[in-house]
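> how would this look folded up:
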Amino acid sequence: MQKIILLLALITFSITSAQTKKKQILLIGTFHYANPGLDVAQLNNFNIMSEKSQKELEIMSEKIKKFGPDKIFVEWEFKKQAELDQFYNKNTDSLFKNNKSEITQLALRTAKKLNHKKLYGMNLYTRFPYDSLMMSMEKANQKDLIAKNKAITENFEKQHNEKIRKSSLQEMMLYYNTKQAENENLQWYLEVANRAGNPDDFTGPSLVSNWYKRNLYMYSIIQKLTESTDNKIMILVGAGHAALIREYITHDPTFELVELSTVLK
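Predicted coordinates:
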């Protein structure tokens, strides 16, 4: 009888442990390898196609392969998954030689090494009314805030462009995934954008809330597409998205964060 009770206890413990085991998420925030110049900050391009960078990409993708994500999510429009599937099935060598995007160079490269059948798009594009934000500041005569916004943007550009000149690709990637870099990404929204305009002008808070909403919707897609059989996943997004998605993961008991620095060590 005691043996039966002990066996039942062990089974119950095993089931409970399986139910409470958290899924691991490797969250990778990045600068855009093929920078189209559409962001507010004007950042210099990194020579992602150089021999050195290509070797680094091979090493990084091998280390992520060892981590072993079951799914890889990328910043591709969720509604255009069919296009992403077609893109994924194109000639891989040709893509690596001609497409600078981080989706190709890091996510697709890693997924192919893992024999994944596809990448998962989770982006939801929304308008970012930066011009309207600036107009609200000017209308409210917020000269100090305008000056602060200019200083923050110029400082970000300067830091990035200096690192581009001095750093390797892996060093750049590790920097963009530090708490300092993520905090700087989030800081602008509350320090500048949310303060913009007269008291009865909510252009600033609207921009900020829509940015939070967009990332929350993206996170919802990740949650819904992560299946019970998935133990590990990887998310590759622009650093601005990663800063918020990190917060969502931190407060979601289903997941636990895995730092890029521990995977690339």
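> use CA for all of it now, contacts and neighbours both
OK.
> Going along the chain, name the strands of the stretch 51-200 of the chain.
Along the stretch 51-200 of the chain, the segments classed as strands by DSSP state E, counting those that start in this stretch run 71-77, 120-123.
> most packed of the ones you listed?
Among these, strand 120-123 has the highest mean neighbour count (mean count of other Cα atoms under 10 Å), at a mean of 23.
> Tell me the helices and strands packed up against it.
Packing partners of strand 120-123 (3 or more Cα pairs under 8 Å, 6 or more residues apart in numbering; DSSP states H and E): strand 71-77, helix 81-88, helix 203-225.
> okay, those, which one's buried deepest?
Of the helices and strands packed on strand 120-123, strand 71-77 is the most buried (mean count of other Cα under 10 Å), at a mean of 21.
> what comes into contact with it?
Applying Cα atoms under 8 Å, 6 or more residues apart in numbering, the set of residues contacting strand 71-77 from outside is 84, 103, 107, 111, 116, 119-125, 222, 226, 230, 232-238.
> how about a cut-off of 7 Å?
Contacting residues not belonging to strand 71-77 are listed as 103, 107, 119-124, 233-237 [Cα atoms under 7 Å, 6 or more residues apart in numbering].
> And Q86, how far from N161?
Separation of Q86 from N161 (Cα to Cα, to the nearest Å): 34 Å.
> Isn't M137 up against A196?
Yes - using Cα atoms under 7 Å as the test, M137 is close enough to A196 to be in contact (5.3 Å).
> what are the ranges of the helices in the stretch 151-265 of the chain?
Ranges of helices in the stretch 151-265 of the chain, per DSSP state H, counting those that start in this stretch, are 169-176, 179-191, 203-225, 239-250, 260-264.
> Also this sequence, please, to line up against the first:
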Amino acid sequence: MPAMHRRLALSLIATALASAGAAAAAPPTDPQPDADFLFVGSFHMDNPGRDVHNTRADDVLADKRQREIAQVAEAIARFKPTKIMVEAQVASQAKLDDAFAASCHGKRPLTRDESEQLGFRIACDQKLPGVIAVDWNDMGPIKDEASVDYLQAIERHGQQAQRAADMAAGKAKADEDQRTLANGTIGDMLVRLNSPEWIQANARAYFRIGLYGTADDPIGANWDMLWYGRNLMIFNNIVRKTEPGDRVLVIYGAGHGNWLRQLAADSGKYRLQDTQRWLPQAAASK
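Next comes the predicted model:
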């Protein structure tokens, strides 16, 4: 081989090796966690009654419950959140800010809502400017409400027995929730609602809804898509309000916990915290 050709060949090989080395040394393209994520699933302390199975809360403004909530808030505050996200419509942020400012300065009592009893309380204690509304609860691209009405699909397809079994399973879980709250503390209730067993049972309830209807009339699956879409929109709102280094505390209805935790873990953006580590019952082991 002529010398010129050998030099050209060696140059091409060297270039190829350098390119391969650079590619091997290139940083990964996947996002790396740059914030912490703590989800605290709660029961609805003000009894709105909007769920299929509702825990009936006694008066959380009673002295006993206020002491218990203060204990929970103190335990969660050990997480040192930099931002607290709550289940309130994004459009209500200005109203939320006004309520927080008044409550934090002692000019307005906290309402029974968990966004205030926990969110406001912890934010004020941590000297945060307020809490952040991240809720979304719309139909999105689904224009026909009948397409997600799984109760009608149950009637159309004779799935009443399946529904009865599913409701019995849900009632058993809800009855245990009620006993936990009636016989224990607010901390006991939150430990239960954030336990792996409760989260798994909740996720399976949504799986069972997805089976209502048929392949040609997939109303249950449509409803689950709507539920997943709502949680994705909520999660996106959380991400948009998160900056690198944040320690994000999300206080929400416990039923959202399975999806919001999974989205946080799957996103690669967050270091997902074990909720029970930050609740009163786990304080002694930290």
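> Please state their TM-score.
The TM-score (TM-score structural alignment, normalised by the length of the first structure) is 0.85; 245 aligned residues with a Cα RMSD of 2.3 Å.
> related to what we said a few turns ago, among the helices and strands packed on strand 120-123 of the first structure, which is nearest A243 of the first structure?
Within these, the stretch nearest A243 of the first structure is helix 203-225; the backing value is 9.7 Å (Cα to Cα).
> according to the alignment, the closest one goes to what range in the second structure?
The aligned range for helix 203-225 of the first structure in the second structure is 219-241, by TM-score structural alignment.
> cool, and stretch 172-183 of the first structure?
Aligned by TM-score structural alignment, stretch 172-183 of the first structure corresponds to residues 189-200 of the second structure.
> for stretch 240-251 of the first structure, same thing?
So stretch 240-251 of the first structure is aligned with residues 255-266, judged by TM-score structural alignment.
> To which residue of the second structure is S61 of the first structure aligned?
Checking TM-score structural alignment: S61 of the first structure goes with A73.
> Kindly report the same for I28 of the first structure.
Residue pairing (TM-score structural alignment): I28 of the first structure is matched to V40 of the second structure.
> Are we agreed that that match is in a strand?
Yes - membership of V40 of the second structure in a strand is supported by DSSP: H, G, I helix; E, B strand; the rest coil.
> Look up how far L61 of the second structure lies from it.
When Cα to Cα is the yardstick, V40 of the second structure and L61 of the second structure sit 20 Å from each other.
> Contact partners for the most centrally placed residue in the first structure?
Nearest to the geometric centre of the first structure sits V237, at 2.6 Å (Cα atoms, centre = their mean). V237 of the first structure makes contact with 28-30, 74-75, according to Cα under 7 Å, 6+ apart.
> What residue in the first structure is paired with L151 of the second structure?
Taking TM-score structural alignment, the alignment pairs L151 of the second structure with M134 from the first structure.
> Tally up the residues packed near its match, please.
M134 of the first structure is flanked by 20 other residues according to other Cα atoms under 10 Å.
> For it, give its distance to A242 of the first structure.
M134 of the first structure is 25 Å from A242 of the first structure, where distance means Cα to Cα.
> outside of stretch 158-166 of the first structure, which residues touch it?
The contact list for stretch 158-166 of the first structure (Cα under 7 Å, 6+ apart) reads 43-44, 46.
> most neighbours, which of these?
Neighbour tally across those (other Cα under 10 Å): the maximum, 22 neighbours, falls on F46.
> quick revisit: may I see the strands of the stretch 51-200 of the first structure organised as CSV, with distance to N185 of the first structure added?
As requested, the strands of the stretch 51-200 of the first structure are exported to CSV (distance: least, Cα to Cα, whole Å):
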stretch, distance to N185 of the first structure
strand 71-77, 17
strand 120-123, 18
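> Quick check: which of those is nearest to L264 of the first structure?
strand 71-77 (16.9 Å).
> State the span of the second structure onto which that closest one is aligned.
Taken onto the second structure by TM-score structural alignment, strand 71-77 of the first structure occupies residues 83-89 there.
> That stretch against the first structure, how far on average?
Following superposition, stretch 83-89 of the second structure is found to deviate from the first structure by 0.3 Å on average (mean Cα distance after the TM-score superposition for the first structure).
> For burial, what's the neighbour tally of the residue opposite T180 of the second structure in the first structure once aligned?
When the first structure is aligned by TM-score structural alignment, T180 of the second structure is paired with K163. K163 of the first structure is flanked by 16 other residues according to other Cα under 10 Å.
> what do you get for V40 of the second structure?
Using other Cα under 10 Å, V40 of the second structure has 26 neighbouring residues.
> Tell me if I'm right that it and V248 touch.
No - between V40 of the second structure and V248 there is no contact under Cα under 7 Å: 10.8 Å.
> out of the helices and strands packed on strand 120-123 of the first structure, which comes closest to K143 of the first structure?
helix 203-225 (15.5 Å).
> ok, average deviation of the closest one from the second structure?
In the superposition with the second structure, the average deviation recorded for helix 203-225 of the first structure is 0.7 Å (mean Cα distance after the TM-score superposition for the first structure).
> what's the angle from that helix to helix 179-191?
Relative orientation of helix 203-225 of the first structure and helix 179-191, computed by axes from the mean of the first three to the mean of the last three Cα atoms, to 10 degrees: 130 degrees.
> Now do helix 203-225 of the first structure against helix 239-250: the angle between them, please.
Counting by the same axes, to 10 degrees, helix 203-225 of the first structure lies at 60 degrees to helix 239-250.
> hang on, the earlier thing: neighbour count: M137 and A196 of the first structure, which is higher?
Neighbour totals were compared for M137 of the first structure and A196, and A196 leads with 27 against 23 (other Cα under 10 Å).
> need the contact list for that one.
133, 136-137, 204.
> Just the closest of the contacts of V237 of the first structure to E191 of the first structure, please.
G29 (21.5 Å).
> Correct me if wrong: the closest one contacts R246.
No - using Cα under 7 Å as the test, G29 of the first structure is too far from R246 to be in contact (9.7 Å).
> Would you mind telling me which of those two has the busier surroundings?
G29 (26 against 19).
> which residues touch the more buried one?
Counting by Cα under 7 Å, 6+ apart, G29 of the first structure makes contact with 176-177, 236-239, 242.
> In the contacts of A196 of the first structure, find the pair that's most separated.
Across the contacts of A196 of the first structure (Cα to Cα), the longest gap, 9.1 Å, separates M137 and G204.
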